[in-house]
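**Q** Quick one: sequence plus predicted model below, questions after.
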Amino acid sequence: MKTLNTFIRTAALVATVSSLAAAASTAAAAPAADTRATTVVFVHGAFADGSAWDKVIALLQSKGLHVVSVQNPLSSLADDVAATRRALDKQAGPVVLVGHSWGGVVISEIGQHERVKALVYVAAFAPSENQSVADLAKDYPKPEGSSFIVADKDGFLTLTPEGMSKHFAQDVPAAQTRIMAATQGPVSGKSFEDKVTVAAWRTRPSWYILSEQDHMIQPALQKAMAQKISARIVTLPTSHVPQLSRPKQVADAIYAAAVYQPKPDVHPPTTRR
């Protein structure tokens, strides 16, 4: 009988170990979060174009994400929102909407689009309802780079090559900043007075990439906006274009937004009377 009991215990132990091994094997084989249905839509800012996201695009595509980079006309907030809406309307699945600089105003206005699941602000303006860029910046010192902005006779603004290399992208190689100066999109100066009617960050989870060495938007203003929108903040020691000088860190933040799954609300919603 003693021998039989020993045999039974040994058999049970072997079965348990086998079950645990099988479970571990299954867990190890489990795929990572499936992001194939998710699209990242990029919205560039002033003094730039859609190619400003090239380095980040390649990194996200390597992770299996679909990517679209909007080419903003930069002629008004309404025109840029319309261009972004067209890009969003074409997507079949959820979208992470990413805005840089002025692009933050655009994504704040259009970010409640039904496809948008999350917002990522990259050294970007994050206005509240009825706020403009001018409203956001008025209580902060004038950034160094603003002295290198020039206007043409039609009121469109460009950044000088010196401003691009020393203040917009001072941590980017000179050869690249020369190309950036040549390909930048002129922006209507009146756009900076356009006020948003919607603040999409109130209804969408948001991330904010804060540039500590920014000469175009004061870092203190960036911090205040990031805190206001209750964003998950990633702070980088970069110029105004972290997507070019620290593309991996920027891509990682965007990927985190793409795989983010909100925790289910364990409490029933409260009905307001």
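**A** Right, received. Where do you want to start?

**Q** C-alpha from now on. contacts and neighbour counts both.
**A** Fine.

**Q** By neighbour count, which bits of stretch 174-185 are buried? Give me those.
**A** Residues of stretch 174-185 classed as buried: 177, 180-181, 184-185 (neighbour count, 16 or more other Cα atoms under 10 Å).

**Q** swap in stretch 150-161?
**A** Of the residues in stretch 150-161, 156-161 count as buried by neighbour count, 16+ other Cα under 10 Å.

**Q** Other residues contacting it?
**A** 47, 148-149, 177-178, 181, 184-190 (Cα atoms under 8 Å, 6 or more residues apart in numbering).

**Q** measure stretch 114-133 end to end?
**A** 25 Å (Cα to Cα, to the nearest Å).

**Q** Likewise for stretch 219-238?
**A** Stretch 219-238 end-to-end distance (Cα to Cα) = 10 Å.

**Q** Distance from the chain centre to that stretch, please.
**A** Put simply, stretch 219-238 sits 12 Å off its chain's centre (Cα atoms, centre = their mean, to the nearest Å).

**Q** Mind listing what's buried along it?
**A** By neighbour count on 16+ other Cα under 10 Å, the buried set for stretch 219-238 is 219, 221-223, 225-226, 229, 231-236, 238.

**Q** can I get those residues in JSON lines with secondary structure and distance to Leu77?
**A** What follows is those, written out as JSON lines (DSSP: H, G, I helix; E, B strand; the rest coil; distance: Cα to Cα, whole Å):
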{"residue": "Pro219", "secondary structure": "helix", "distance to Leu77": "23"}
{"residue": "Leu221", "secondary structure": "helix", "distance to Leu77": "21"}
{"residue": "Gln222", "secondary structure": "helix", "distance to Leu77": "20"}
{"residue": "Lys223", "secondary structure": "helix", "distance to Leu77": "23"}
{"residue": "Met225", "secondary structure": "helix", "distance to Leu77": "19"}
{"residue": "Ala226", "secondary structure": "helix", "distance to Leu77": "21"}
{"residue": "Ile229", "secondary structure": "coil", "distance to Leu77": "20"}
{"residue": "Ala231", "secondary structure": "coil", "distance to Leu77": "23"}
{"residue": "Arg232", "secondary structure": "strand", "distance to Leu77": "26"}
{"residue": "Ile233", "secondary structure": "strand", "distance to Leu77": "26"}
{"residue": "Val234", "secondary structure": "strand", "distance to Leu77": "27"}
{"residue": "Thr235", "secondary structure": "strand", "distance to Leu77": "27"}
{"residue": "Leu236", "secondary structure": "strand", "distance to Leu77": "28"}
{"residue": "Thr238", "secondary structure": "coil", "distance to Leu77": "27"}
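
**Q** ok, structure two:
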Amino acid sequence: MTAPLAVLVHGLWHGAWCFDGVRAALGERGVDSLAVDLPLTDLPADTAALRSALDAAGRPAVLVGHSYGGAVVTGAGTHPLVRELVFLAAFALDDGESVSRTRLGDLPDTRLAEAMVVSGDEMGLDPVLGARLLYGDAPFEVAAAALARLRPVGRQVFRGVPGSIAWRGVPSTYAVCTADEAVHPERQRAMATRAGARTVEWTCGHSPAATCPEAVADLVAERVRALG
């Protein structure tokens, strides 16, 4: 039987590069991984990109979605090779929901909408507020390197609704980032509870792949090994 693979899915404004540290740590733990570069034009295109990557890999997979990547994992996780989902401060959406509109009741929000900068059909980030929300707990050099690589995203990504809800039939684990200033921790907990996910909590901000890659790798490696 082919050994399982960790498939890492980034969030908005990022790319596969943001998992470089996690992938290195997974390699040290003997876990194979790949990170998918999403087009970030709209959710259907991003979901199709992930499904194509799973087809090409041809191995049982644990899908790991960070932030918006959780929406992509939710839609693509019904792929027959997927064995488990891992959400990192991520959008575990339900039917009819998008990253800009969830039905979670009256929960606290963050200043993320305030940090967005519209330019035609794309959405960028204010460099000052965006840096604080995404990388406020990261060392300066780590944050600066990441912020220099961010890219605008298509405005349609905020309205995309998953075509299927994978967490209904696939086991899931949710890592809540308790100091997150981009996706409020209470929203994270509500999504984890609704999905029936096994939950862990980390005292970190929104970007654990940058600030605590070893913890991310430990969790992902544990879930991959649990598949046997």
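**A** Done, it's in. Keep in mind it's a predicted model, so treat the numbers as computed, not measured.

**Q** Just the TM-score for the two chains, thanks.
**A** With the length set by TM-score structural alignment, normalised by the length of the second structure, the two chains reach a TM-score of 0.93; 227 aligned residues with a Cα RMSD of 1.8 Å.

**Q** residue nearest the centroid of the second structure?
**A** Centroid-nearest residue in the second structure: His66, 1.4 Å away (criterion: Cα atoms, centre = their mean).

**Q** residues contacting the aligned residue in the first structure for that one?
**A** In the first structure, the residue matched to His66 of the second structure (TM-score structural alignment) is His100. Contacts here follow Cα under 8 Å, 6+ apart; on that basis His100 of the first structure touches 43-45, 121-125.

**Q** go again using 7 Å as the cut-off
**A** When contacts are counted by Cα atoms under 7 Å, 6 or more residues apart in numbering, His100 of the first structure touches 43-45, 121-124.

**Q** which of the residues you listed has the most neighbours?
**A** Ala123 (35 neighbours; other Cα atoms under 10 Å).

**Q** Pull up the gap between the aligned residue in the second structure for that one and Gly136 of the second structure, please.
**A** In the second structure, the residue paired with Ala123 of the first structure is Ala89, using TM-score structural alignment. Distance, Ala89 of the second structure to Gly136 of the second structure, by Cα to Cα: 15 Å.

**Q** Please enumerate the helices of the first structure.
**A** Ranges of helices in the first structure, per DSSP state H, are 2-29, 54-62, 77-89, 103-110, 133-137, 161-163, 174-183, 219-228, 242-245, 247-259.

**Q** got these as a markdown table, with distance to Gln213 of the first structure columns?
**A** A markdown table is the format used below for those (distance: least, Cα to Cα, whole Å):
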| stretch | distance to Gln213 of the first structure |
| --- | --- |
| helix 2-29 | 41 |
| helix 54-62 | 20 |
| helix 77-89 | 27 |
| helix 103-110 | 19 |
| helix 133-137 | 17 |
| helix 161-163 | 14 |
| helix 174-183 | 17 |
| helix 219-228 | 7 |
| helix 242-245 | 10 |
| helix 247-259 | 15 |
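
**Q** and among those helices, the most buried is which?
**A** When the helices of the first structure are scored by mean count of other Cα atoms under 10 Å, the highest mean neighbour count falls to helix 103-110 (a mean of 29).

**Q** Quick one: work out the angle between that one and helix 77-89.
**A** 70 degrees (axes from the mean of the first three to the mean of the last three Cα atoms, to 10 degrees).

**Q** coming back round to it: what residue, apart from its backbone neighbours, is nearest the residue nearest to the centre of the second structure spatially?
**A** Distances taken as Cα to Cα, 6 or more residues apart in numbering place Leu88 nearest to His66 of the second structure, at 4.6 Å, with adjacent residues excluded.

**Q** who are the neighbours in contact with the one you found?
**A** Here Leu88 of the second structure is in contact with 65-67, 174-176 (Cα under 7 Å, 6+ apart).

**Q** Among these, name the buried ones.
**A** 65-67, 174-176.

**Q** Okay, Arg83 of the second structure and Pro4 of the second structure: tell me how far apart.
**A** Taken as Cα to Cα, the span from Arg83 of the second structure to Pro4 of the second structure is 9 Å.

**Q** Thr110 of the second structure maps to what in the first structure?
**A** Matched to the first structure by TM-score structural alignment, Thr110 of the second structure sits across from Pro143.
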